[in-house]
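>>> coords please:
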Amino acid sequence: MAFEPPRRLIRALGETAPDGDDWLAKLPEAAERAVAVRGLTVERVQVPGGRSSLVLLVRGAEGAPAVLKLAPPRARPESERAALAHWGGLGAVQVREGGDEEGVLL
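All right, here's what the predicted structure looks like:
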């Protein structure tokens, strides 16, 4: 899977976080690993995307559509994961996987 992070994300992280460049440099490898481990097929990168994370539209091994989100630690993805798990899909997306990897939500 070859992709470029959306320009909006690159600009935002470059403007606000000195560690953003390091995370962005590792992002393609982290995304490839997250996709491979879960047996996902990437349909496309969500563009223009957000200012704090990378969102990939994917399909699971069973063919169901899903979203894979990769966020740097400063975006506090563990808080988002906890909130989404608490809501359990009621009025928000349902977390399909708890996410053992830091910063990865499916």
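
>>> only C-alpha atoms from now on, for both contacts and neighbour counts.
Will do.

>>> all helices for this structure, in order.
Assigned by DSSP state H, the chain shows helices spanning 7-16, 20-38, 77-87.

>>> out of these, which is closest to residue 59?
Proximity to residue 59 (CA to CA) singles out helix 20-38 among the helices of the chain, at 9.9 Å.

>>> list the buried ones in that closest one?
By neighbour count on 16 or more other CA atoms under 10 Å, the buried set for helix 20-38 is 20, 23-24, 27-28, 30-31, 34-35.

>>> can I get those residues in a markdown table with distance to residue 82?
A markdown table is the format used below for the buried residues of helix 20-38 (distance: CA to CA, whole Å):
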| residue | distance to residue 82 |
| --- | --- |
| 20 | 23 |
| 23 | 22 |
| 24 | 24 |
| 27 | 23 |
| 28 | 25 |
| 30 | 21 |
| 31 | 21 |
| 34 | 19 |
| 35 | 22 |
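
>>> for the comparison step, fold the sequence that follows:
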Amino acid sequence: MDERLHELIREAVRSVPRGRVATYGDIAARTGASSPRIVGKVLSEDGHDLPWHRVIRATGRPAEPVARRQLELLRAEGVLADDGKVDLGQYRWR
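Got it, this is the predicted structure:
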């Protein structure tokens, strides 16, 4: 992956406001990444200083390895989940 795309992804994630979520696909579309998986790769390797918890799957569910922590962080920002699923109609950032 080129450095420019990497930085575009980081900036897009950084711009998701508190109390909102975006999907991996939303971030990919916003940055021109060819796949939502690229967004996940950037977050897993270089997202510790970003609001990574605001990026979720298109299903509204968080990624399994970090689901509990992600839902805790989202809840602290006012994003509620029902049975582990965030209502994208209510909380999705556009």
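
>>> now the TM-score, please.
Put the two chains on top of each other and the TM-score (TM-score structural alignment, normalised by the length of structure 2) is 0.29; 42 aligned residues with a CA RMSD of 3.4 Å.

>>> before we move on, back to that, looking at the buried residues of helix 20-38 of structure 1, which one is closest to residue 105 of structure 1?
residue 34 (9.5 Å).

>>> OK, contacts around the residue lying closest to that closest one once chain neighbours are set aside?
Once flanking residues are discounted, residue 34 of structure 1 sits nearest to residue 104: 7.5 Å by CA to CA, 6 or more residues apart in numbering. Residue 104 of structure 1 is in contact with 34, 68-71, 77, counting by CA atoms under 8 Å, 6 or more residues apart in numbering.

>>> gap between residue 104 of structure 1 and residue 38 of structure 1?
Using CA to CA, to the nearest Å, we find residue 104 of structure 1 at a distance of 11 Å from residue 38 of structure 1.

>>> closest to residue 8 of structure 1 out of the contacts of residue 104 of structure 1?
Nearest to residue 8 of structure 1 out of the contacts of residue 104 of structure 1 is residue 71 (CA to CA; 14.1 Å).

>>> quick one: the helices of structure 1 as JSON lines, columns for distance to residue 58 of structure 1 too.
Converted to JSON lines, the helices of structure 1 look like this (distance: least, CA to CA, whole Å):
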{"stretch": "helix 7-16", "distance to residue 58 of structure 1": "19"}
{"stretch": "helix 20-38", "distance to residue 58 of structure 1": "9"}
{"stretch": "helix 77-87", "distance to residue 58 of structure 1": "18"}
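
>>> quick one: which of those is nearest residue 54 of structure 1?
helix 7-16 (7.5 Å).

>>> I'd like to know which elements the closest one is packed against.
Applying 3 or more CA pairs under 8 Å, 6 or more residues apart in numbering; DSSP states H and E, one finds that helix 7-16 of structure 1 contacts helix 20-38.
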